[in-house]
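Engineer: what's the 3D shape of this:
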Amino acid sequence: MSRLYTVSITALLGLLASAPAQADVVLPRILGHNMVLQRNKPLPIWGTATPGEAVTVQFGRQQQRTTTDAAGHWQVTLQPLTASAKPAELVITGRNTIRLHDILVGEVWLASGQSNMEYTMRKNSKVTIPATEDASPLTELDRAHNPAIRIFLVNRKELVKPEPQHKGWSIAQDSALRSFSAPAYFFAKELYDHLKVPIGVISSAIPGSRIEPWIAEEAFAQDPYYASQKVDGDPGKFYEPMIRPLAPLALRGFLWYQGESNCFLSETTSYTHKLNTLIGNWRTAWHDPTLPFYYVQLAPFKYSESKDTKVPLNRETLPRFREAQEAVLQTPHTGLIVTTDLVTKLDDIHPPYKWKIGRRLAWLALADTYKQKSVAAAGPVFDQLQMKGATVVISYKPLKSRLISNDGQPLTDFEVAGSDGVFRPAQARIKGKRVLVSAPEVPQPLAVRFGWDEVAKPNLFSKAGLPARPFRTSTSATGTTTATTEAGK
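Structural biologist: I've put the predicted structure just below:
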């Protein structure tokens, strides 16, 4: 072998070693077979491949081309599509070709939180409710087989890893549905019943989780509010593997059912700020400051009787936390559902009726996002009050139906206080669109509160069947009485 030949072989081997390895086109796990694409929005499709590789994405009559960057990342954006329940194929071509089959176009939502959002359809089938209640949702697993409802369950250990088989999403039925979030499924079912378009819902929830792990660390670092305090709770722990990899998937909005773990810490204004931080963080990740965010106000529970808590708790811990949740409604494109009626046992942190949670969240979306004026999304919400001698006249924000006592009994859980600031039980009755409240022990009432106890299950409802939101008022020096929240104190 000549010296020249030996040198040439050595040079060639060195060149091959320094050349980038050829890599197949790889998609994130959220892009897979059976998925639903969000209608009427630009549609990002993204992944990785060899740096500098040409990638083509085709769906229907659309075809987009791009070249991967130096790190091997690529992304194209398909033009908005109209809803379609006809299965189609999404084809991604580079060095290899990926064909995602049975793709629909409709509405896509992301559901997240802790155990009450994670609460599975399997558990839903085993709950006990009063014999007077409609039990048909308990057997939903036996009937569910609508191919237009698709589900994706996030696995915190797998979402960040590539999925060569692209198994993707599932039709909401059988074993896949058994392990899926009951609130998220019933939300999707209610949306479908009204919209009649394909619905895709993603569940990304962890039992027992506080809010901090669902927020990116940089979101805390960029907010001066947190500069003077140590933020514990493992910021970013779940955001990084379970939320960030989902962006920038086009979706309609977010659902959130969380708070029990932070309520056990007796949080108030700090939780308001954290939830606002989360909302801003997620909207930034999706490059859309208007994405709807609908969430669940916590249900009655005996927090004050819990043992081994890190901080002292009392019967006002939950009402104050709910007040902190309500304060987030000042952020645009948010909505809240009330759950004071959705418990059977006051020592159960996981109340049943997850189908009602899902439906009420869906009614918020239908009324606020989809502008369906016929849908009642909220029960009575305090507006203002007037003092008329010994009687307090409470007005509520406009309702689509009248005020009622849902059990036909006198109204419960109203209290009034005079100049001594001591709240006493009050009698209350409905008069048209108002509620009249008084107490013999308080001849000159100055403030009112309603449902202000961790175990309160008030019977003031709208005729549409939705409970009134708990509240309390305060009186200013000028005598003007308004609602107050922890966030405003």
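
Engineer: CA only for contacts and neighbour counts going forward, please
Structural biologist: Will do.

Engineer: for the stretch 351-489 of the chain, what spans make up the strands?
Structural biologist: Applying DSSP state E, counting those that start in this stretch to the stretch 351-489 of the chain gives strands spanning 382-388, 391-396, 403-405, 414-417, 423-425, 427-431, 434-438, 447-450, 460-462, 471-475, 481-483.

Engineer: okay if I get those as TSV plus distance to Leu12 and mean neighbour count?
Structural biologist: As requested, those are exported to TSV (distance: least, Cα to Cα, whole Å; neighbours: other Cα atoms under 10 Å):
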stretch	distance to Leu12	mean neighbour count
strand 382-388	79	16
strand 391-396	81	20
strand 403-405	84	23
strand 414-417	85	24
strand 423-425	87	18
strand 427-431	90	17
strand 434-438	87	21
strand 447-450	81	24
strand 460-462	80	25
strand 471-475	77	19
strand 481-483	78	18
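
Engineer: please give me the structure for this one as well, since I'd like to look at both together:
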Amino acid sequence: MTIRLHFSAPLLLLPGLLFVAPPAGADVELPAVIADHMVLQQELDAPIWGSAAPGEAVRVRADWLTEEVTTEADADGNWMVRLRTPEAGGPHSITITGGNTITLEDVMIGEVWICSGQSNMEFAVESTGPGYPGVDNYLLDIGSADFPDIRLFNVANSVALEPRTDCTGTWARCSPDTVRGFSAVAYFFGREIHFETGVPIGLIGSNWGGTPAEAWTSAEFLGAMPDFADGLARVAEARTEAADIEERQQTALAAWWAGLAQKDAGSQPGQWMSAEFADEAWDEMVLPVKWEDTELGDFDGIVWFRKAVEIPAAWAGRDLVLELGPIDDMDTTWFNGARIGGFEEAGYWTTERRYTIPASAVKPGRNVIAVRAFDSGGAGGLWGDAQQLTLAPSDADGEEAVPLAGPWRYRPGAALSDLPPWPSVSRPDQNSPTTLFNGMIAPLIPFAIRGAIWYQGESNRSRAHQYRTLFPTMIHSWRAAWGQGDFPFYFVQIAPFGYGGDEGQAAELREAQLMTLAVKNTGMAVTMDIGNADDIHPTNKHDVGKRLALWALAKTYGREDLVYSGPIYRSHAVEGAAIRMSFAHVGGGLVAEGGELTHFTIAGSDQVFVPARAVIDGDTIVVASDTVPHPIAVRYGWGPADAPNLFNAAGLPASSFRTDAWPGLTQPR
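Structural biologist: This is a model prediction of the structure:
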């Protein structure tokens, strides 16, 4: 039995596929990020680049320029020109001519921002599955998201061992349909900038949940940190053995799926995928739904779904497109007994399934769709929105799609406990040094940008002291790669959360982020007041985006009237049995939200911190405790889930901080 595996975003990119020169006579091609509906950064020399036959003359004409720009593809088939962009506006068109002609339409000129990080940046406006419930009142945000001058580009998850030259993604106008799955923090940031500046905004989302900062850092800069020497060596070794690693992984996966027939009766040839199979005795489930919310409960393993559909006579002999929405975790899908697609490797539980049914398999009347869903833990099943489940001709011209939401017949095939262990071949992944810079940042360079916003840090919490160096190194690596100088880089300090066993690691990570403000042209949005002790993914992303936008509006767009930061600890002095602290960014005065100040602790020479009284005195705070007559140090908001209440008069919260420099838990001994 031959198993064909489908990967929309390969976990391992072979070096041989990275830089392939186009053959003689090849068409002019553009990277995904240069396309219809894009936003180009205003008032600078914006790169436009691509590939063509080596030596081919390439002409680029923008409708706002009086003359076209010409160049010639180099020996590897690569070419690039720079177009001087005007003030914000549009729409514009750009025509690229070589052996063929490409015309880019609906191009806007405005402000472009990279929006990157891990799961809290990935967190979409709408619910996308377990642990990602969507933002507060997301239906209102989606319904009002009619902003055609805000453009969205989402980079598909991709790991690479060397810097890639292209990625998967498309530009789209912001609308209720396009915003629902986009980064909420990025959207609310961009929407605020759009409201305040009135110019088109381009938001490029490049994020992956659960990933560490070293994965997003270039090899050139990460190589200066000895801590990552072993990880970089493993990536380098994998580059030389990539073909062998990939072959072993694919062989192991194919063997695992082929062996299912021994455990799952439905997987035997001619069984539950067959159009002729009698499924009248099966139970029914209304899809889409997470099957944990049905009588299946917490079942993990394989569940089969079948649905008979009536195909109009006019559809016979035409390719059809089957859309099933996202499936958690994996699937194999058949149409009339013929396999038409599947995602048969972990990591694609949020990926929408879209399979083409060849015309040869389509007949008028009754046809049968069969889906084998495999859930390896947590929620499972076809869990998207009802409108995501459809069947229609690929060349449909005004024809209504057949809706597939509703009752499907289902039957469990095999419990997870009865299946062999999932095959795994050791290889670099999304947590390995440089792999996401290579796969998800490098393909965007040198696209002209105004700056970047970043929300990450949770995955580096146990190595917070290292993050003091790693995070600035990552920022410098991006700036060096883009070659646009010290562009604005605004980031989110991680929110309070009840990490199990945390004894200060989260506070030390927040401290490392606070220290990163020493890097030129950076800013930090504090979230001490909008975390969730029980959920690492707080649903208030509106204020996160707005606070990032305050930094951008004040520091990048010249809004000097705005208070853009909450109080930041500056200095302290011991005054007898008390410690007095002063702050920057008091924003009209310090405020204890809701009453007395909370979450201050104080310690003497024994370094044992106890709860303390804290009182605002002008633009300073005085802290003391009767049990510490000779205080040395104060800490604020140092617990992992602390939600303290120090703000400035502008309503922005203070960062957690400490006045001491005693060795932390994450500092190497």
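
Engineer: TM-score of the superposition?
Structural biologist: TM-score of the superposed chains, computed with TM-score structural alignment, normalised by the length of structure 1, equals 0.85; 444 aligned residues with a Cα RMSD of 2.8 Å.

Engineer: can you lay out the strands of the stretch 351-489 of structure 1 as JSON lines showing distance to Leu104 of structure 1?
Structural biologist: Conversion of the strands of the stretch 351-489 of structure 1 to JSON lines gives the following (distance: least, Cα to Cα, whole Å):
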{"stretch": "strand 382-388", "distance to Leu104 of structure 1": "42"}
{"stretch": "strand 391-396", "distance to Leu104 of structure 1": "42"}
{"stretch": "strand 403-405", "distance to Leu104 of structure 1": "42"}
{"stretch": "strand 414-417", "distance to Leu104 of structure 1": "50"}
{"stretch": "strand 423-425", "distance to Leu104 of structure 1": "55"}
{"stretch": "strand 427-431", "distance to Leu104 of structure 1": "49"}
{"stretch": "strand 434-438", "distance to Leu104 of structure 1": "47"}
{"stretch": "strand 447-450", "distance to Leu104 of structure 1": "46"}
{"stretch": "strand 460-462", "distance to Leu104 of structure 1": "37"}
{"stretch": "strand 471-475", "distance to Leu104 of structure 1": "43"}
{"stretch": "strand 481-483", "distance to Leu104 of structure 1": "46"}
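
Engineer: among the ones you listed, which is nearest Gly94 of structure 1?
Structural biologist: Closest to Gly94 of structure 1 of the strands of the stretch 351-489 of structure 1 is strand 460-462 (Cα to Cα; 57.2 Å).

Engineer: that closest one vs structure 2, average distance?
Structural biologist: Once fitted to structure 2, strand 460-462 of structure 1 is off its aligned match by 0.8 Å on average (mean Cα distance after the TM-score superposition for structure 1).

Engineer: what span of structure 2 is that strand aligned with?
Structural biologist: Aligned using TM-score structural alignment, strand 460-462 of structure 1 spans residues 646-648 in structure 2.

Engineer: what sits up against that stretch?
Structural biologist: Identification of contacts with stretch 646-648 of structure 2 by Cα atoms under 8 Å, 6 or more residues apart in numbering yields 566-567, 585-593, 597-598, 653-654.

Engineer: now that we have those residues, which one has the most neighbours?
Structural biologist: Tallying neighbours with other Cα atoms under 10 Å puts Ala654 at the head of those, with 28 neighbours.

Engineer: so that residue sits against Pro567, correct?
Structural biologist: Yes. Using Cα atoms under 8 Å, Ala654 of structure 2 is in contact with Pro567, at 4.5 Å.

Engineer: quick one: the strands in the stretch 201-350 of structure 2?
Structural biologist: Taking DSSP E, counting those that start in this stretch, the strands of the stretch 201-350 of structure 2 run over residues 201-207, 283-287, 301-311, 320-328, 330-335, 338-343.

Engineer: what's the most buried one of those?
Structural biologist: Of the strands of the stretch 201-350 of structure 2, the one with the most neighbours on average (mean count of other Cα atoms under 10 Å) is strand 201-207, at a mean of 28.

Engineer: start and end residues in structure 1 for that one, please.
Structural biologist: Residues 199-205 of structure 1 are matched to strand 201-207 of structure 2 when aligned by TM-score structural alignment.

Engineer: give me the contact list for the matching stretch.
Structural biologist: Here stretch 199-205 of structure 1 has contacts from 35-37, 106-115, 117-118, 148-155, 180-181, 184-185, 188, 191-192, 242-243, using Cα under 8 Å, 6+ apart.
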